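Chemist: Let me see the structure of the following:
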Amino acid sequence: MKTVIIKYNAGNVQSVMYALDRIGAGYIYTDDVEEIRSADKVIFPGVGEASTTMNYLRKVGLDKVIPSLKQPVFGTCIGMQLMCRFSEENNTECMGIFDVDVKRFPAEAGMKVPHMGWNNISNYASPLTYGVPDNAYVYFVHSFAPPVCDYTVASCQYATSFSAMLHRDNFYAAQFHCEISGDVGQQIMENFLKI
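Modeler: Next up is the predicted model:
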């Protein structure tokens, strides 16, 4: 099986590589369009700012390639947000794979933004959460998130209820960092590779 991690202008890729190494999954880290198109599985991870990252994707043409993929694609953190229609972070037009807008967390008394640390997810409805215990804890670092919508397959509560995971056709996404979410994150990554 050929797994590709998309190489683009976003951080945190090394921890994704370590996570795949831990589960014994081989991978290629590339921005080569033909390598990406020929992969069995594609992972679109990252940490970054929406407008800068989308500008880079447009510059190298990946903004057109990613939505056209037919194999299973898994976006995490900024990868998930850029798969949505629009982000309030610098008013950024994104790829529109999920027809939902990414919103900034509301400023509420006692609630710190960014949402950072361990929080539980609930209302699972995804093949990625097979074998994951109810109300499992995963690790988040973000100030923006899509609200609960038609594509939501797991949710989380922080100031408001938001989409912790999304799914549409061959596209899967998680707002949290699977690669640093312990056994739960490892299970989700293993499930993705088995799709």
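Chemist: Every contact and neighbour count from this point should use C-alpha atoms.
Modeler: Noted.
Chemist: counting contacts, what elements does the longest helix seen in the chain pack onto?
Modeler: Determined from DSSP state H, the single longest helix within the chain is helix 182-194. Where contact means 3 or more CA pairs under 8 Å, 6 or more residues apart in numbering; DSSP states H and E, helix 182-194 is packed against strand 137-142.
Chemist: re earlier: which positions within the longest helix of the chain qualify as buried?
Modeler: Residues of helix 182-194 classed as buried under the neighbour-count rule (16 or more other CA atoms under 10 Å) are 184-193.
Chemist: now the helices for the protein?
Modeler: Here the chain has its helices, by DSSP H, at 13-22, 33-37, 50-60, 62-68, 78-82, 182-194.
Chemist: what's the fifth one in contact with?
Modeler: What it means is helix 78-82. 44-50, 54, 87, 94-96, 102, 145-146, 173-175 (CA atoms under 8 Å, 6 or more residues apart in numbering).
Chemist: Would you do the same for the sequence below? I want to compare the two.
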Amino acid sequence: MIGIIRYGAGNIFSLTAALERLGIAYGMVNTEADMEQFDRYIIPGVGHAGAAMHKLEQTGLVPAIKALKKPTLGICVGMQLLTAYSEEGDANLLNLFPIKTLKFPHQADFKVPHTGWNQVFMEKENPLFENIPAGSHFYFVHSYFIEYDPSFTLSSTSYINKFSASIWHSNFYGVQFHPEKSGTYGETLLKNFSKI
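Modeler: Okay, the predicted model is just below:
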């Protein structure tokens, strides 16, 4: 069963609606005691990374999240929280990945935030992307991106510059796109995560 980390900065409704459609059992994690009943976790996130980190710290869940040994997936800002630092709010984050979240540079022909469908290209084999073809489209909404580092990049996307569309290290995964809003392949990814 999936535990959704609830800290006030997540798009809970879209995510829970997708899990319900897929028949994947889930519950909410509000306190450290809640964590024991789940075998994997999702950290959702929408909005400002610095503010999201502040809210997460207020829950008292940060040490427990850092100590997790079960599969854990960060989505959008939830993925950015897994990195060491974000330029958004000049914020230190969970530092589970020693990489940074950076603001897209200004470029006249590109709008920020990066909003809409974009192709995702696999860089490593991983069960998270099983039955998802290379170059599949996923739905993005973000003004900050995770710097590309081949050590941790599971898949990449290009918009203004190349960046990590998903990251992986040990039991921690992150996706910059919204699988719950990405149609069939997004649902496939959520199903895959429920079986990792």
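Chemist: if we can go back for a sec, just put the buried residues of helix 182-194 of structure 1 in JSON lines and tack on distance to residue 82 of structure 1.
Modeler: Converted to JSON lines, the buried residues of helix 182-194 of structure 1 look like this (distance: CA to CA, whole Å):
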{"residue": "184", "distance to residue 82 of structure 1": "24"}
{"residue": "185", "distance to residue 82 of structure 1": "21"}
{"residue": "186", "distance to residue 82 of structure 1": "23"}
{"residue": "187", "distance to residue 82 of structure 1": "24"}
{"residue": "188", "distance to residue 82 of structure 1": "20"}
{"residue": "189", "distance to residue 82 of structure 1": "20"}
{"residue": "190", "distance to residue 82 of structure 1": "23"}
{"residue": "191", "distance to residue 82 of structure 1": "22"}
{"residue": "192", "distance to residue 82 of structure 1": "19"}
{"residue": "193", "distance to residue 82 of structure 1": "21"}
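Chemist: returning to that earlier point: pick the most deeply packed of the helices of structure 1.
Modeler: helix 78-82 (a mean of 27; mean count of other CA atoms under 10 Å).
Chemist: give the contact list for residue 132 of structure 1.
Modeler: Applying CA under 8 Å, 6+ apart to residue 132 of structure 1 gives the contacts 184, 187-188.
Chemist: go with 6 Å
Modeler: By CA atoms under 6 Å, 6 or more residues apart in numbering, the contact set of residue 132 of structure 1 is empty.
Chemist: Quick check: strands, which of the contacts of helix 78-82 of structure 1 are part of them?
Modeler: Among the contacts of helix 78-82 of structure 1, the members falling in strands (DSSP state E) are 44, 87, 102, 145, 173-174.
Chemist: Out of these, flag the one nearest to residue 161 of structure 1.
Modeler: When these are compared for distance to residue 161 of structure 1 (CA to CA), residue 145 wins out at 9.7 Å.
Chemist: Look up how far residue 115 of structure 2 lies from the residue of structure 2 positioned farthest from its centre.
Modeler: What lies farthest from the middle of structure 2 is residue 108; by CA atoms, centre = their mean that is 27.9 Å. Per CA to CA, to the nearest Å, residue 108 of structure 2 is found 16 Å from residue 115 of structure 2.
Chemist: wait, what's in contact with the residue nearest the centre of structure 1?
Modeler: For structure 1, the residue nearest the mean C-alpha position is residue 76 (1.7 Å; CA atoms, centre = their mean). Residues in contact with residue 76 of structure 1, defined by CA under 6 Å, 6+ apart, are 45, 173-175.
Chemist: hmm, try it at 7 Å
Modeler: Taking CA atoms under 7 Å, 6 or more residues apart in numbering, we find residue 76 of structure 1 in contact with 44-46, 173-177.
Chemist: Kindly report the same for residue 195 of structure 1.
Modeler: Counting by CA under 7 Å, 6+ apart, residue 195 of structure 1 has no contacts.
Chemist: Check residue 103 of structure 1 too.
Modeler: 87-88, 144-146.
Chemist: repeat that for 6 Å
Modeler: Contact analysis of residue 103 of structure 1 by CA under 6 Å, 6+ apart lists 88, 144-146.
Chemist: Select from those the one having the most neighbours.
Modeler: Highest neighbour count within the contacts of residue 103 of structure 1: residue 146, with 26 neighbours (other CA atoms under 10 Å).
Chemist: Isn't that residue up against residue 102?
Modeler: Yes - contact criterion CA atoms under 6 Å: residue 146 of structure 1 and residue 102 qualify, at 4.1 Å.
Chemist: What lines up with residue 21 of structure 1 in structure 2?
Modeler: Aligned by TM-score structural alignment, residue 21 of structure 1 pairs with residue 20 of structure 2.
Chemist: State the distance from the closest residue in space to residue 164 of structure 1 that isn't next to it in sequence to residue 55 of structure 1.
Modeler: Closest residue to residue 164 of structure 1 apart from its sequence neighbours, by CA to CA, 6 or more residues apart in numbering: residue 155 at 4.7 Å. Using CA to CA, residue 155 of structure 1 is found at 29 Å from residue 55 of structure 1.
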